[in-house]
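Trainee: Provided below are the primary sequence and the corresponding predicted coordinates.
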Amino acid sequence: MTAQTARTAPSATAVRGMRRKALWVAQILLAAFLLIASGLPKLMGQADAVESFEQIGWGQWFRYVTGVVEVAGAIGLLIPRLAGLAAAGLIGLMAGAILTQILVLDPAWSAMPAAFAVVFAAIAWDRRAETRELLRSLKR
């Protein structure tokens, strides 16, 4: 590596900062989606949400539970101390959504929760120190 390359290459701290900013943008966008386009329609009984959960066959109580988990996850994504834990929990929700799409609803739509799960995994990984500290504080 030349002296010129060393001066122009971003430091590890700068790269970490850029990555954290990009993940914050993703967290905000995903939280908005989960809250506005997914969780609230389930909780408010939007017709297509009711119909989807009828097709799933677990009853409308499951629609409410899913809506509450999505809203809680959206809020958690916006709180730095909770973001990693929320992202990890949302990975589980997305795994269920993927399986439901493949096995019950429309397999083509399983790509969307799969893509979300990848982003949630990146958020959970990036926030692992905060999650570890949160879990330690709960043990005390």
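Mentor: Thanks, I have the structure now.
Trainee: C-alpha only now, for contacts and for neighbours.
Mentor: Noted.
Trainee: test my guess that A114 contacts I98.
Mentor: Yes: A114 lies in contact with I98 (CA atoms under 8 Å); the separation is 6.5 Å.
Trainee: what about versus this one:
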Amino acid sequence: MENTFATKQSAAPARSRVIGVVLWVLQALLAVQFVIGGLSKLLGDQLIVGMFDAIGAGDWLRYLVGTLEIAGAVGLLIPVLSGLAALGLVALMVGATITNVFVLEADATMPAVFLVVAALIAWGRWSRVAELAVRLRR
């Protein structure tokens, strides 16, 4: 009985390490995607400009979304901010998914995938969000 308990105890830190590595890989990959997307919006890629024209909100929304995407990408790479950044990106991707489906009538697969990945990161880094909230209350 003791041997099984010891095995479970030693497996927990190993599993935790694996989850931590997987989260960092997801964070890095998502950060790259959001930097690329954010820069394309800020630098005025014609395809992106046309998409935001079709939305009808003007350039201000394109600049805002591009800035939020880059800020979220940077936040994903800062340990204390990673969970909060992921939550922000979840909100951004909810908006993008809804906009693609109901306004642009376009395929929403990519924003939905990014939403799910950001949600997984936010869930995996929830303790960091809670820790940040405690720090800010002081």
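Mentor: That came in fine, so what should we check first? Keep in mind it's a predicted model, so treat the numbers as computed, not measured.
Trainee: just the TM-score for the two chains, thanks.
Mentor: With the length set by TM-score structural alignment, normalised by the length of the second structure, the two chains reach a TM-score of 0.90; 136 aligned residues with a CA RMSD of 2.0 Å.
Trainee: looking at A114 and I98 of the first structure, which one has more neighbours?
Mentor: I98 (23 against 17; other CA atoms under 10 Å).
Trainee: where exactly do the helices run in the second structure?
Mentor: Along the second structure, the stretches classed as helices by DSSP state H are 2-42, 46-55, 59-76, 82-98, 109-124, 126-137.
Trainee: which of those helices sits most buried?
Mentor: helix 82-98 (a mean of 22; mean count of other CA atoms under 10 Å).
Trainee: that one packs against which elements?
Mentor: Judged by 3 or more CA pairs under 8 Å, 6 or more residues apart in numbering; DSSP states H and E, the packing partners of helix 82-98 of the second structure are helix 59-76, helix 109-124, helix 126-137.
Trainee: of all these, which one is nearest L26 of the second structure?
Mentor: With CA to CA as the criterion, L26 of the second structure lies closest to helix 109-124 of those, at 7.3 Å.
Trainee: let me see the contact set for the closest residue in space to M51 of the second structure that isn't next to it in sequence.
Mentor: Using CA to CA, 6 or more residues apart in numbering and skipping the chain neighbours, the partner closest in space to M51 of the second structure is L104 (7.9 Å). The contact partners of L104 of the second structure, taken as CA atoms under 8 Å, 6 or more residues apart in numbering, are 51, 54-55.
Trainee: for T99 of the second structure, list the residues it contacts.
Mentor: Going by CA under 8 Å, 6+ apart, T99 of the second structure touches 55, 105.
Trainee: measure it to T109 of the second structure for me?
Mentor: Relative to T109 of the second structure, T99 of the second structure is positioned 12 Å away (CA to CA, to the nearest Å).
Trainee: cool, and A119 of the second structure?
Mentor: Using CA to CA, one obtains 15 Å as the distance from A119 of the second structure to T109 of the second structure.
Trainee: got it, and M51 of the second structure?
Mentor: 16 Å.
Trainee: ditto for Q9 of the second structure
Mentor: Note on Q9 of the second structure: its distance to T109 of the second structure, by CA to CA, is 40 Å.
Trainee: ditto for R15 of the second structure
Mentor: Distance, R15 of the second structure to T109 of the second structure, using CA to CA: 30 Å.
Trainee: count of neighbours near F102 of the second structure?
Mentor: Applying other CA under 10 Å, we find 10 residues neighbouring F102 of the second structure.
Trainee: repeat that for the one 3 residues further on.
Mentor: Close neighbours of E105 of the second structure, defined as other CA under 10 Å, add up to 10.
Trainee: roughly how far does the closest residue to it other than its chain neighbours sit from V117 of the second structure?
Mentor: Among residues not flanking E105 of the second structure along the chain, T99 sits closest, at 7.9 Å (CA to CA, 6+ apart). Distance, T99 of the second structure to V117 of the second structure, using CA to CA: 19 Å.
Trainee: for A133 of the second structure, same thing?
Mentor: Note on A133 of the second structure: its distance to V117 of the second structure, by CA to CA, is 23 Å.
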